[in-house]
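Student: predicted model follows, preceded by the sequence.
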Amino acid sequence: MSWDSYIDNLVAQSKDSSGQSHVDSVCIIGIDGGGKWTTDGHSQSLSIEPAECAAIASCFKSKDFTNFMSSGVRIGGQKYQFLREEDKKLVLAKKKEFGAITMQASKTAIVIAHIPEGCQQGNGNKAVGVIAEYLENLNM
């Protein structure tokens, strides 16, 4: 199974009625250790370092987001300001003039999407939710 097809699906899910996509890059990582499920070879792969993946996975696994609250969310060498978490499975973050990050966990994975500045984070949230809930329904 190619996990990269989930990148295409998520980007498509983020489109509004005019056809504009509100997500420009995506990564799916494992909740146990943060190993990447999607590859860096995809044109819309979110650039994220292994140490960043491990830190994100650790927070989601423990359901303790205080590290994000105090230090922000680091992705691709950028520090995003933590906005909020919901239900211990959804995290939202933003970096002014750089865009936003939406992350949602399923049982075994974390779906991460970057929403470019000027796009609607709500559309990105919806798209991330669709993929995370699909994985959850597969018991993943």
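Tutor: Yep, it's here. Residues are numbered from 1 along each chain as shown.
Student: alpha carbons only for contacts and neighbour counts from here, please
Tutor: Will do.
Student: any idea how far Cys53 is from Lys79?
Tutor: Going from Cys53 to Lys79 by Cα to Cα, to the nearest Å gives 13 Å.
Student: between the two, which one's more packed in?
Tutor: Per other Cα atoms under 10 Å, whichever of Cys53 and Lys79 has more neighbours is Cys53, with 23 against 15.
Student: what's the helix or strand for the more buried one?
Tutor: Applying DSSP states H and E as the criterion places Cys53 in helix 50-62.
Student: repeat that for Ala132.
Tutor: Using DSSP H and E, Ala132 falls within helix 121-137.
Student: included below, for side-by-side comparison, is a second structure:
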Amino acid sequence: MALKRLLNKTADTDRGVKTCKSTLLEAVNKRFGGILSEPLYCVATMLDARYKDRYFNADKKQGLREMLQTQLDKMETDTEEEDLRQKRPRTDRAETSLLDMYDEILVENGTTEEMNNETAQQAPCWLRSFGAPC
């Protein structure tokens, strides 16, 4: 809005940039022409404490307020519908996991103690290979 107003104003110093201003004004109108019909931008501007509805024309303000109210009503009904939907109870843990299966196999084969002993024996050798004192 403010940019359009600035580009529409003519001043004595505009002699060399009139064409540039008109081209820029065309581009602004082309890109932002339908912005007042977009609820997202209008509602965001109205909710921003810096702007609210101060910079909108008087004839647009009522339509924008209705747009805001429509969005608020829509949010309220969406929340109610979400609350009504039944959700499946969450399970904290699956009944069996892949790691449980590995543990089961190790217990069946009796290899858990062997692995721990083997690891305990290999650790000093591994440390010596890096020059660490044992």
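Tutor: Sure, I can see it. The structure displayed is predicted, hence computed values, not measured ones.
Student: please state their TM-score.
Tutor: Once superposed, the chains reach a TM-score of 0.24 (TM-score structural alignment, normalised by the length of structure 2), with 46 aligned residues with a Cα RMSD of 4.0 Å.
Student: longest helix of structure 2?
Tutor: Longest helix of structure 2, by residue count under DSSP state H: helix 58-84.
Student: give me every residue that touches Asp78 of structure 2.
Tutor: Contact analysis of Asp78 of structure 2 by Cα atoms under 8 Å, 6 or more residues apart in numbering lists nothing.
Student: show me which residues of stretch 113-125 of structure 2 are buried.
Tutor: When burial is assessed from 16 or more other Cα atoms under 10 Å, stretch 113-125 of structure 2 yields no buried residues.
Student: again, but for stretch 121-140 of structure 1
Tutor: Across stretch 121-140 of structure 1, burial judged by 16+ other Cα under 10 Å covers 121, 123-125, 127-133, 135.
Student: Leu40 of structure 2 and Leu72 of structure 2: what is the separation?
Tutor: 12 Å.
Student: surely Ala57 of structure 1 meets Ile110?
Tutor: Yes. Using Cα atoms under 8 Å, Ala57 of structure 1 is in contact with Ile110, at 7.5 Å.
Student: higher neighbour count, these two?
Tutor: Taking other Cα under 10 Å, Ala57 of structure 1 and Ile110 do not tie; Ile110 has more neighbours (30 against 23).
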